[in-house]
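**Student:** sequence? don't have it. structure:
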């Protein structure tokens, strides 16, 4: 400022000295007026100053003439005052000249005189500083321009002069630039923009500054210019991703071409320096390059292959973004693609080992098979649950993770179910769930746990006596529900004794077929019932056996003829029987005693006179054998009678014996003599039994009905439990002779009169004829009952 003030003072002194010298030298009149004075502004008293009278100005036709022809000033002829006539612009008239004056000629006629008047136009601060342009543009390269760099600017100009044209500059606030004003000479200044801090285009690509020029006038005037500093880009920034790691979750069933991600790296540079090309780094695994594709210019990553979570569930793709600067710069990022599982794999079942077949005596808890399950999916899609159907005697037990044991849950019985078909189902937890099945055939191995069993515990068999040796009597068959050797049954007779003889001497059993054969002929008169046990034994280890009782009833055949013997009272006598002549009708003369070793009908005897015409007054009881008179005896009947008595049984064919009875008629009663000469038939023991036998048969028939009722009641009860084992079982006997059946073993003795006891009891209903003889026999049965029965029942 001090320098500017000194400069202005020096210029003003020069101007004063110049005017003084000019006035002294030329004698012309000098006025001064500020520019831009309003018309009518007083300039000076022209008439007095020129030595003229004011009154004569009009008469002498005074006038003012300006050079250039423009009338800036006029003279008031009435007052003689010089005033401004029109606008005066010093800068228009003189420009930048320090001295600006308008020369006037004042012409006065009568006489003509010319006066020179100089009007100095004083400068006022009516012009603000002006820059050549409204906006100055600068281009400065970032990074390559260092602090202290200088950039020239065009300064402002001021049309005023002197102090009014003295300019000062000011730059708007900035941390990057400052101004430096250098004086080149008296008339020109050098304005420079100086860089004080480095520029960063990426931080501020354009700096807008305001340069203000202020003059020295009062009041000050200013002028401004906008400085636009464009920071030129230098490839000093690499492309940058907004994330260093991108995590993408993608379903494994994503279709080919599915967009995974669109990358958007940014480069703070400009122009080609920010043009980015994307690429997959060469270090990528081959599997990743096969699964994904990258569009270089857009940064789109898409699915290229078929994703499978089970093969790879995680991919790391390294992406590089490179700009096109020189030299190029690159940025990197990593894309982590997590492949999410989809339930696209069904469980897999594998039976790793089998312990087959399963013995039927295997205890619960026995492991039958080991089953492994797997599912290539993950999470709930890979969680597998197993089940079996049908449940039956098996269950699945989870042992370790994906391993299960097929375990026997309860006892099995091969005879009930020989094989199980199990279906193992594995189902995952996906939605919807997937499943797999596997079939397991579990055969049950046989164990010899069943003894052979007969259909019935007791067999009742009838066979006629006198059978041939080796005859087939009966067949037994036992069934064993086991299989193979455990079911192979062999038969044998359980040893025992009958009449002090071993059972094996009577019968034999074929070991394979179970046929029972007679080893000798049977004699009903010696053995009525042969009871023995047959054992059925399997071939298992250890073997098991079952027994059945066979009651072999030996049926009677008519193989014995009746035997006639005299009564005990006359044994040894050989004379005739004496009958008194006074005997009336019905008088019993005597009795034929006969016995038949057979039984039943075969032992039921009937007595007949062989030649009825020769019997005379005598008759014989049909079933009693009593010889009695049919009428009173007469002398005409002769001294003696001989009767031929025929004794016949009821067998088929019938057998008979004859006895000759000699009857002598005497005056007094004597015993009848029995002729011991039987005809046809062998002699046997005497038993007085004909009438008694009939009574016994009727009594036993009644008893038979009672026994039948008892038998039916016992048969309706549950049968005895068959005990397996080879020990001697309890004997349960049943006998059947004729129509009489027993449900329990019975010992029976029939005692008839005073004869020998017969171990036999036959039941039948006698068929009596309707003739008189039969009727009398019936009466005789009612009259002559000399028999008693002894029946012993032993129920085991």
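**Tutor:** Cool, got the structure. Every value quoted in this text rests on a predicted model; they were computed, and no experiment measured them.
**Student:** hey, let's count contacts and neighbours off CA atoms from now on
**Tutor:** Will do.
**Student:** how about the helices in the stretch 151-300 of the chain?
**Tutor:** With helices called from DSSP state H, counting those that start in this stretch, the stretch 151-300 of the chain shows them at 286-291.
**Student:** gap between residue 527 and residue 658?
**Tutor:** In this view, residue 527 and residue 658 are 28 Å apart by CA to CA, to the nearest Å.
**Student:** same thing with residue 334?
**Tutor:** 138 Å.
**Student:** The two: which is more packed in?
**Tutor:** Using other CA atoms under 10 Å as the criterion, residue 334 and residue 658 rank with residue 658 on top: 24 against 18.
**Student:** which other helices and strands contact the helix or strand encompassing that one?
**Tutor:** Counting by DSSP states H and E, the element that carries residue 658 is strand 656-666. Strand 656-666 makes packing contacts with strand 563-565, strand 577-580, strand 640-648, strand 673-674 when contacts are defined by 3 or more CA pairs under 8 Å, 6 or more residues apart in numbering; DSSP states H and E.
**Student:** another one to put next to it:
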């Protein structure tokens, strides 16, 4: 065991000598057997560290020998003795005893080495293996003969080792000390003069071994010399030193070497027996054996090069004479190393946690390798798996740093077990593996991700405030605070109002709640920009769009817009001649519904009538017509109650009461109007002629343009029996203004109403109506208003355009012609409008089926 410790110490000694050539050297010198807690040196000062850094950087001492001989006093930064240091146990008989110590500093990782030189203390006395040594010498032995004696053993070294031997005084014997290799001293007994058994048969001598310590220590062995009678030839070996090498894996019973001695005597005095020397230590006796008759040495134990690389065996050859004579030789057995030890990987620092955004070359752990074999068998190489994100960076000797070499991503791998393979250069090579766990810490490198980039939410109008609209959800691949998500609504506007006034969001779970009830007629759709933000530093975020569609509910009853008196709450009075035939248009009830879809589909029904057989109401248009011709027996006053319903659920309705007065000899105002327009005066004709001459003199090009437009208008009027709708009209309908515009022109005999609504967000609509005096029926219809808001202003305008309004067409016509002539002379660019009007009035003063009349309102 002492030899093994000696080898380990020598190995570390060589290791740290190499280290010192690279990094310099910190060395302390202490005597052995110091008390526990004794100060070796001020480690913090020698390493250039402050006392606070000892705690912050976790300075500690690593041991490779299995025992922690030293520790660090964290309060003073001193290296102190932790366990008893026995130089003899550590270094044996080695002249130098240096104990290497590794000092590991973390955060960041650093490795320092120091050497502690252990000085020998004279704490051991010389000791003989046997306290009594019997030596038989024949009396015929000539003077000057040398007899090797047992040498004493002293674990101390240097001056504390054995310095000299002394022998008690005897006339026949003296002492000689012989020094062999390695400075070892062997005492020899010298026969100064021939022995005489008859004078003295036994000589008692005392051999004392003394060391060079202060004070001097000594050990004594008694030597009993028995004088034998004549056997005067000593067995002699062929060689005083035999050398042999044998593999350490040789089996028990293997032949090692044969020794041979000869004796010139005859008979029993010449018969030789071989044996191991009397000084052979137990470590040799347990491994080797000798054949007493042949001198052959055999292996009886297991060899281990790493435990002991060489053996020295003392062989004794004795004859059988009286007295017995013996010869001596030595056998040196060198144990050949065999690659029977796999290399080891030693972790010298605890693997540290690595952030996932660490750059390449970040140190993860420090490690070293060792192999108890020697030569090529002890040369170790390390290897990482193919594609590993880590590298091994050589440091010094057999020390390495495990560093990162690629991009780390905790979301893919949060922990790595880095498997390192150590292989020696023996034949066959041996290997071992070591897994180093490396934990990857999270960095906020992933923004929250919504389950969908956009969400569509359909919400019924008139819902309760505070009700949940929808719950958005996002996830974050990071950990801890980096994965904690809070939700918020980004500021945006809908119809000029901040979205945050409509809804709010639960910042923890992403649930969106309404802040008030929604009205489809005011708001149909709006967008919510939701942001998901994590709690990392810096924080990351992502957005998603929530489209909220308001669904219409039937919450508006139909509103009557004609007859106007019914709108205002009074009875509507209509006149009808008794000469009216079946199908005669009495009036037309018009209503609108602010809802949309089926909720805005309106139907008309006659619920009560003075004479139900006389009148009928169209289910969809609201036209009130006669079912039969009026007879003399019919009452002159007829009262009709008309119910107006929508198609929603539940059904909303309204009613209107119409009073019809039957009169004899009543002419329809529209026919009278036509007659008036069909009889232009001569003065009007002259004015028209002046107008034509003015227009012709302005521009020939304008005239051609006017003619083309006139032809197109004539064709359109012939192909259409009702309203003329130009492409520009459709364009205006498709792209309405923000404000609802209703314009009415009452200057001509034709009444045309056009209602232009705003865009979708203003909830405006467009409607058109024509009232043609060429027909006996009124053809005025509102298709869709934007709201049931007050229509009084609009209806008052419409009343002025209905057939029962009274006005003079001819006087207005003449006045207008005069103004047009003046405009044509002053503003030539008005020619287009004037010609259009001219075409209208010149065709027997009969207008086309429709003339454009527009009503203006503001966001009804």
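**Tutor:** Good, I have the coordinates. Quick caveat, the model's predicted, so the values are computed rather than measured.
**Student:** Put one on top of the other, what's the TM-score?
**Tutor:** TM-score for the superposed pair, counting by TM-score structural alignment, normalised by the length of structure 1: 0.51. Supporting figures: 466 aligned residues with a CA RMSD of 4.4 Å.
**Student:** picking that back up, can you give the distance from the strand holding residue 658 of structure 1 to the centre of its chain?
**Tutor:** 107 Å (CA atoms, centre = their mean, to the nearest Å).
**Student:** ditto for stretch 473-484 of structure 1
**Tutor:** 48 Å.
**Student:** Which stretch of structure 2 is it matched to in the alignment?
**Tutor:** Counting by TM-score structural alignment, stretch 473-484 of structure 1 lines up with residues 469-480 of structure 2.
**Student:** Contacts for that stretch, please.
**Tutor:** The contact list for stretch 469-480 of structure 2, computed with CA atoms under 8 Å, 6 or more residues apart in numbering, reads 411, 442-451, 457, 459, 482-485, 509-514, 532, 534.
**Student:** I figured residue 344 of structure 2 hits residue 371, correct?
**Tutor:** Yes: at 6.2 Å, residue 344 of structure 2 and residue 371 qualify as touching, with contact defined as CA atoms under 8 Å.
**Student:** Please tell me which residues of structure 1 stretch 8-23 of structure 2 aligns onto.
**Tutor:** Under TM-score structural alignment, there's no match for stretch 8-23 of structure 2.
**Student:** Give the buried residues for that stretch.
**Tutor:** 8, 9, 10, 12, 13, 16, 19, 20 (16 or more other CA atoms under 10 Å).
**Student:** next one: stretch 687-696 of structure 2
**Tutor:** 688, 691, 692, 694, 695.
**Student:** How about stretch 496-512 of structure 2?
**Tutor:** 499, 500, 502, 503, 504, 505, 507, 510, 511, 512.
**Student:** what's the closest non-adjacent residue to the aligned residue in structure 1 for the third one?
**Tutor:** Across the two structures, residue 502 of structure 2 finds its equivalent in residue 506 of structure 1, going by TM-score structural alignment. Of all residues not flanking residue 506 of structure 1 in the chain, residue 519 sits nearest, at 5.2 Å (CA to CA, 6 or more residues apart in numbering).
**Student:** gap between the counterpart of the one you found in structure 2 and residue 460 of structure 2?
**Tutor:** Counting by TM-score structural alignment, residue 519 of structure 1 lines up with residue 515 in structure 2. Separation of residue 515 of structure 2 from residue 460 of structure 2 (CA to CA) stands at 14 Å.
**Student:** Kindly report the same for residue 146 of structure 2.
**Tutor:** 125 Å.
**Student:** now residue 342 of structure 2
**Tutor:** Taken as CA to CA, the span from residue 342 of structure 2 to residue 460 of structure 2 is 78 Å.
**Student:** So which of these two has more stuff around it?
**Tutor:** Counted by other CA under 10 Å, residue 342 of structure 2 and residue 460 do not tie: residue 342 has more neighbours, with 22 against 15.
**Student:** which element is the aligned partner of that one in structure 1 on?
**Tutor:** Aligned by TM-score structural alignment, residue 342 of structure 2 pairs with residue 346 of structure 1. Using DSSP H and E, residue 346 of structure 1 is not contained in any helix or strand.
**Student:** And residue 346 of structure 1, how far from residue 436 of structure 1?
**Tutor:** 6 Å.
**Student:** shared neighbours of those two, which are they?
**Tutor:** Common neighbours of residue 346 of structure 1 and residue 436 (CA under 8 Å, 6+ apart) are residue 427.
**Student:** So residue 685 of structure 2, which state does it fall into?
**Tutor:** Assigned by DSSP: H, G, I helix; E, B strand; the rest coil, the conformation of residue 685 of structure 2 is helix.
**Student:** Actually, residue 20 of structure 1.
**Tutor:** helix.
**Student:** dump the residue contacts of it.
**Tutor:** Applying CA under 8 Å, 6+ apart, no residues qualify as near residue 20 of structure 1.
**Student:** if you set the cut-off to 10 Å instead, what comes out?
**Tutor:** residue 30 (CA atoms under 10 Å, 6 or more residues apart in numbering).
**Student:** aligned partner of it in structure 2?
**Tutor:** In structure 2, residue 20 of structure 1 lands on no residue (TM-score structural alignment).
**Student:** and the gap between the residue nearest to residue 584 of structure 1 when sequence neighbours are not counted and residue 622 of structure 1?
**Tutor:** Leaving aside its chain neighbours, residue 584 of structure 1 sits nearest to residue 632 (4.3 Å; criterion: CA to CA, 6+ apart). To residue 622 of structure 1, residue 632 of structure 1 is 20 Å away according to CA to CA.
**Student:** Check residue 569 of structure 1 too.
**Tutor:** 23 Å.
**Student:** Of the two, give the one with the bigger neighbour count.
**Tutor:** residue 622 (24 against 8).
**Student:** On the three-state scheme, the more buried one is what?
**Tutor:** Under three-state DSSP, residue 622 of structure 1 comes out as coil.
**Student:** shouldn't it be in contact with residue 694?
**Tutor:** No: counting by CA atoms under 10 Å, residue 622 of structure 1 does not reach residue 694; the two are 11.0 Å apart.
**Student:** Mind jotting down where the strands sit in the stretch 251-400 of structure 1?
**Tutor:** 259-262, 276-280, 292-294, 300-303, 314-323, 330-340, 348-354, 358-359, 367-374, 384-389, 394-400 (DSSP state E, counting those that start in this stretch).
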